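In: Pasting the sequence and the predicted coordinates here, then a few questions.
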Amino acid sequence: MPETVLERIERADVQHQGLYGGEIGVFGTVAAVCTDPSLPINSALGFGRDLSNLSAVEAFYEVRHLPSRVIVYAHGQALDPLHERGYRLTLQLNVYLCLLPRASRPSPGPPPSGVQVRPAQPLEFAEVSTLGFGASSRAILERTSQRPNTALYLAEQNGQPIGAGALSVFGDVALFFSTATVPVFRSVGAQTALLARRLDDAQAAHATLATVMTTAGSPSERNVRRAGFELAGSRLSFERRPSSLPAGSSEREQ
């Protein structure tokens, strides 16, 4: 069966999660990532249409005293095995894609007035994106800023940092992520400018599609739609708590 666009995105996401470092358990096409327990990126993904590796993933996290968190792309497969094993849905993101080269997609429009985007240094990326996401996100954003194969960006208005974002390219798939706007500068066009710059850079890196994930109904979703992205499917996060994890303990997913 030919690989679908959503399967291409899922395969790139597996590589993307692996860049955070730590231990990686490989079970067929599935990669189970285990980093610092305090970071919200301990999860297994790459299941495709086959959930038969759940037992191996659960054992991997059980011995590390972590919840078994799995990420499933909505390929139309039955999710009954997850429900039967006690998993609960913790997060649903809409997956958007934009085909490249530029001629094949709508223009995101002119850059917002006074907003410019430039490459960011790791420290300034972490500082500005933390202002957008909140102080509790500092650790994961610092980890993001130190990843290999990750381009960091800063949006500025009249020299004032107002937003940040990141880009990684895996083969011909470009992932846009960790996009944040400083709260007092929301609605001035930071995200639109960051999207436009990363679309240009993704095309220059020979990507044939770009993808970004958003919460349904959010301002971010409206922005990516206006930039020419189209809905490709859903990315679902499920979690099952091991018996060894005390009640009330959990990780926050970003």
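Out: Yep, it's here.

In: contacts, neighbours, all on C-alpha from now
Out: OK.

In: In space, what's closest to residue 155 - neighbours in sequence excluded?
Out: In space, not counting the residues next to it along the chain, residue 155 is nearest to residue 117; the distance is 4.4 Å by Cα to Cα, 6 or more residues apart in numbering.

In: Which helix or which strand is home to that neighbour?
Out: Using DSSP states H and E, residue 117 sits within strand 115-119.

In: May I see the buried residues of whichever helix or strand comes after that strand?
Out: Moving toward the C-terminus from strand 115-119, the next helix or strand (DSSP H and E) is helix 122-133. By 16 or more other Cα atoms under 10 Å, the buried positions in helix 122-133 come out as 122, 124, 125, 126, 127, 128, 129, 130, 131, 132, 133.

In: Included below, for side-by-side comparison, is a second structure:
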Amino acid sequence: MHMHYRTGTETIEIAARRHFFAAAPDGFGCTIIDLPGTSATLLSVLAMPSPTMNRVAGLPGGQPLADETLAQIRQFFRQRGIPRFWLHAWNTPDSAVLHDSLLAHGCTRRGAWGQFELVLAGLLPPAAASSLNIRLATAEEYGLAGQILSDSFGMPLLTPWMAGLAGRPAWQVFFACDENGTPVATGTLLIDGVQAWLGMGGTLTAARGRGAQQALLAARLAAAKSAGCVMASVEAEAAEPGESSTSLNNILRAGFRQVGTRQNYLCDS
């Protein structure tokens, strides 16, 4: 995996988080900090204290994590009352020294996330057949998209957060609707210049297995290409060895190429 891809997809991801954090309700305590002296970015959501929402991405792989940098990170989360957080490290040979230093600091491995890209210059794969109808959500429906995500993942704060995307033109929210026109799945697209990021995909339990996310991926990619984007990026939880992941399969069928995997390290503050 080339450095270009590692920085490219991660840069899009961080840009998407900046946009998303800007839309959060004031009381959520969303913070993004570029750590001084490093290439890393710290992300934190006080209202959602899980490591998924409190983490550090972009640590340079070719060097150990400095004691003073880790102390700074730990102090930040500790002062916010966040007990544990993630540090990300790319699973590449040139990042071995970073992995070793994180283990030496007492951090533990906790799964991994794959990052994927799709160059939009060529023909996009045809959308898979689905009985669901795909449409854009209106701004007034963004809270409904958040409710679908909340029901899908057990994260109720996503309902007001998604509602906050209304009036922000960089965002597009899509629905997959059943035969009655009722939204049963959602997916979000961020257009940031010529880069696109796909995220916030969720499907209600009763509608799973009907190709909703595959259809939503195709619709968002078509919208990104129409908007002049040249590359799209998405991330998803990596499957454990010997296991299969519906999300990963959907992403690959949509035409994405995996460009790397980031290991999550769980650290105490």
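Out: Received it, and whenever you're ready, just let me know what you need. Note that the structure is a prediction, hence the values are computed from the model and not measured.

In: thinking again about what came up before, if I pick the residue nearest to residue 155 of the first structure, what's in contact with it?
Out: 153, 154, 155, 156, 193, 194, 197 (Cα atoms under 8 Å, 6 or more residues apart in numbering).

In: That one maps to what in the second structure?
Out: Aligning on TM-score structural alignment places residue 117 of the first structure opposite residue 135 in the second structure.

In: What does residue 99 of the first structure correspond to in the second structure?
Out: By TM-score structural alignment, residue 99 of the first structure lines up with residue 119.

In: Tell me how far the closest residue to its match other than its chain neighbours lies from residue 116 of the second structure.
Out: In this structure, residue 119 of the second structure finds its nearest non-sequential neighbour in residue 231, 4.6 Å apart by Cα to Cα, 6+ apart. Distance, residue 231 of the second structure to residue 116 of the second structure, by Cα to Cα, to the nearest Å: 10 Å.

In: ok, now residue 93 of the second structure?
Out: Noted for residue 93 of the second structure: a distance of 19 Å to residue 116 of the second structure, by Cα to Cα.

In: These two: who's more crowded?
Out: residue 116 (24 against 10; other Cα atoms under 10 Å).

In: residues contacting the more buried one?
Out: Contacts for residue 116 of the second structure (Cα under 8 Å, 6+ apart) come out as 9, 233, 234, 235, 256, 257, 258, 259, 260.

In: Need the three-state assignment for the counterpart of the second one in the first structure.
Out: Put plainly, it is residue 233 of the second structure. Alignment note (TM-score structural alignment): residue 233 of the second structure maps to residue 211 of the first structure. Three-state assignment for residue 211 of the first structure (DSSP: H, G, I helix; E, B strand; the rest coil): strand.

In: surely residue 211 of the first structure meets residue 170?
Out: No: between residue 211 of the first structure and residue 170 there is no contact under Cα atoms under 8 Å: 11.3 Å.

In: These two: which is more packed in?
Out: residue 211 (24 against 18).

In: The closest residue to the more buried one other than its chain neighbours: how many residues sit nearby?
Out: Spatial nearest neighbour of residue 211 of the first structure, excluding adjacent residues (Cα to Cα, 6+ apart): residue 97 at 4.3 Å. Residue 97 of the first structure has 24 neighbours, counted by other Cα under 10 Å.

In: Specify, as a residue range, where the helix or strand residue 197 of the second structure falls within falls in the first structure.
Out: Using DSSP H and E, residue 197 of the second structure maps to strand 195-203. Using TM-score structural alignment, the residues of the first structure aligned to strand 195-203 of the second structure are 173-181.

In: just how off-centre is the matching stretch within its chain?
Out: 7 Å (Cα atoms, centre = their mean, to the nearest Å).

In: do stretch 67-78 of the second structure as well
Out: The answer for stretch 67-78 of the second structure is 24 Å, by Cα atoms, centre = their mean.

In: How many neighbouring residues does residue 22 of the first structure have?
Out: 11.

In: nearest residue to it other than its sequence neighbours?
Out: Per Cα to Cα, 6+ apart, closest to residue 22 of the first structure is residue 35, 4.4 Å.

In: What separation do you get for the equivalent of that neighbour over in the second structure and residue 212 of the second structure?
Out: In the second structure, residue 35 of the first structure lines up with residue 45, judged by TM-score structural alignment. Residue 45 of the second structure sits 29 Å away from residue 212 of the second structure, going by Cα to Cα.

In: And these two? Which one has more around it.
Out: residue 212 (30 against 22).

In: per the alignment, the more buried one corresponds to what in the first structure?
Out: That one, residue 212 of the second structure, aligns with residue 190 by TM-score structural alignment.

In: Am I right that its match is in contact with residue 161?
Out: No: the criterion here is Cα under 8 Å, and residue 190 of the first structure misses it with residue 161 at 9.5 Å.

In: where do the contact lists of those two overlap?
Out: residue 155.

In: ok, the contacts of residue 116 of the second structure vs residue 102 of the second structure, which is closest?
Out: residue 260 (19.0 Å; Cα to Cα).

In: Lovely, talk soon.
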